[in-house]
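Undergrad: sequence? don't have it. structure:
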């Protein structure tokens, strides 16, 4: 699988560190239920997901990678900072 880093270009996935699902963090004042869901509840879908990866052996950027867990096809990559601001949402 190759990931197209927005800063470095296409690279082998072994240059990247997989962190998990790219989730929007609840507000600081969110209730216990929202934080419990964020920390403990995860889905394991077959198909398209958005995952958080770090280009560990490259520029060090955190990326949101949209990929298919069945085919391993990468459908999009964006900087995590842009994702958090809602630029790529």
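TA: Cool, the structure landed. The shown structure was predicted, so the numbers you read here are calculated from the model rather than taken from an experiment.
Undergrad: rest of the way, CA atoms for contacts and neighbours
TA: OK.
Undergrad: return the residues in contact with residue 2.
TA: Contacts for residue 2 (CA atoms under 8 Å, 6 or more residues apart in numbering) come out as 10-13, 74.
Undergrad: what are the ranges of the strands in this structure?
TA: Ranges of strands within the chain are 2-5, 9-12, 17-21, 48-54, 62-68, 74-79, based on DSSP state E.
Undergrad: save these as CSV, and put in distance to residue 41 too.
TA: Formatted as CSV, these follow (distance: least, CA to CA, whole Å):
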stretch, distance to residue 41
strand 2-5, 27
strand 9-12, 30
strand 17-21, 11
strand 48-54, 15
strand 62-68, 19
strand 74-79, 24
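Undergrad: then this one, side by side with the first:
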């Protein structure tokens, strides 16, 4: 079982309380009414699927209900950092070095 830390509730709970929302820091088209079909396809469907560290968006469904971000290693499934929505994405290379990756 994975344990996930909610930066809003400041508690660590079982993964069953959370829902993964996919890749974090995906920018909406600046002017949605002028976005092309290709822009919408890129925004809605195209995601990175890296082997290693990735920033993901999570929601604490059975807690505060808020979205937050987490850095997770997709190889080991280990979480390395949690941070609130709206905060900038941390330097993944620095986190990897810190973790000895």
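TA: Cool, got the structure. What you see is a predicted model, and the numbers here were worked out from it, not measured in a lab.
Undergrad: that older thread, out of the strands of the first structure, deepest packed?
TA: For those, the largest average neighbour count (mean count of other CA atoms under 10 Å) is found in strand 62-68, namely a mean of 22.
Undergrad: over which residues of the second structure does it lie when aligned?
TA: Mapped onto the second structure using TM-score structural alignment, strand 62-68 of the first structure covers residues 67-73.
Undergrad: for the residue in the second structure that residue 38 of the first structure lines up against, which non-adjacent residue is spatially closest?
TA: If you follow residue 38 of the first structure across to the second structure using TM-score structural alignment, you land on residue 43. Leaving aside its sequence neighbours, residue 43 of the second structure sits nearest to residue 28 (CA to CA, 6 or more residues apart in numbering; 6.5 Å).
Undergrad: residues near the one you found, how many?
TA: 13 (other CA atoms under 10 Å).
Undergrad: do you know how far the residue mapped onto it from the first structure is from residue 69 of the first structure?
TA: Aligned counterpart of residue 28 of the second structure in the first structure: residue 25 (TM-score structural alignment). Separation of residue 25 of the first structure from residue 69 of the first structure (CA to CA, to the nearest Å): 23 Å.
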